[in-house]
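Colleague: Generate a structure from the sequence data that follows.
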Amino acid sequence: MKTSLKKLLSIGLAAGTIFGASYAYAAFSILEFAYYSDASYSTVVGEKVMNQCTGTTYTTGTVTSYRRIVGSEPCAGGGIRR
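Modeller: Here you go, the predicted model:
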């Protein structure tokens, strides 16, 4: 029983660390989204680039509820807002 509890706590701690690190990474980055015409995700109708490093957003085409992240990269300088 103690071994199972230790394993469960270790898994929980590892998951929390990974989640925290991925959240910190995603908090300051450049994200690119593609918008699709419908749930088949076969026809791109718009795109958006969110630059969280500078606080700017560029959108073109049609924005729909069918979107996917198609690219991301960290801010220059380790994610520090300028």
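
Colleague: drop to CA atoms for contacts and neighbour counts, all remaining ones
Modeller: Will do.

Colleague: Isn't F33 up against I69?
Modeller: Yes. Counting by Cα atoms under 8 Å, F33 touches I69, with 4.5 Å between them.

Colleague: Please enumerate the helices of the chain.
Modeller: Taking DSSP state H, the helices of the chain run over residues 2-27.

Colleague: Give me the distance between the nearest residue to S29 once chain neighbours are set aside and A27.
Modeller: Leaving out its chain neighbours, the residue that sits closest to S29 by Cα to Cα, 6 or more residues apart in numbering is P74, at 4.4 Å. From P74 over to A27 the distance is 9 Å, taken as Cα to Cα, to the nearest Å.

Colleague: Let's see this one next, to set against the first:
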Amino acid sequence: MFSTIELALYQGTYRLAGVCCEYNTLPNIKLDNKGAFATKGTYPTFTGAGFADSPILIQGQLALSSATLTISYTVNATLATYTL
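Modeller: Below you'll find the predicted structure:
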């Protein structure tokens, strides 16, 4: 079974969702002249008593020749990469 990964506006920020049991938020996205961006985001982690936001660096690349966006970030030494 495949899930749909989406990047959408959510309460004044962008939210990357659709991954089982996780999501993260990006406060802003500013593309440079090569279609790349890097921004600080948050990744909610379960603490046992609830959730706490962990800061992460989210990087992205918009392909200039198409509508493809690649987003990546690292959590707990594991790289996650998604192509939208």
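
Colleague: overall similarity of the pair, as a TM-score.
Modeller: The pair, once superposed, lands on a TM-score of 0.27 when counted by TM-score structural alignment, normalised by the length of the first structure; 49 aligned residues with a Cα RMSD of 4.9 Å.

Colleague: neighbours around E22 of the second structure, how many?
Modeller: Look at E22 of the second structure: counted by other Cα atoms under 10 Å, it has 12 neighbours.

Colleague: and the nearest residue to it once chain neighbours are set aside, how many neighbours?
Modeller: In space, and not counting its chain neighbours, E22 of the second structure is closest to P44: 7.4 Å by Cα to Cα, 6+ apart. Residue neighbour count, defined by other Cα under 10 Å, stands at 15 for P44 of the second structure.

Colleague: tell me the secondary structure for P44 of the second structure?
Modeller: The three-state label given to P44 of the second structure by DSSP: H, G, I helix; E, B strand; the rest coil is strand.

Colleague: ok, it to L69 of the second structure distance?
Modeller: Using Cα to Cα, we find P44 of the second structure at a distance of 23 Å from L69 of the second structure.

Colleague: related to what we said a few turns ago, quick one: which of F33 and I69 of the first structure has more around it?
Modeller: Applying other Cα under 10 Å to F33 of the first structure and I69 shows that F33 carries more neighbours, namely 18 against 13.

Colleague: which residues does that one contact?
Modeller: With Cα atoms under 8 Å, 6 or more residues apart in numbering as the criterion, the residues that contact F33 of the first structure are E47, K48, V49, R67, R68, I69, V70, G71.

Colleague: Check S72 of the second structure too.
Modeller: I58, Q59, G60, L79, A80, T81, Y82.
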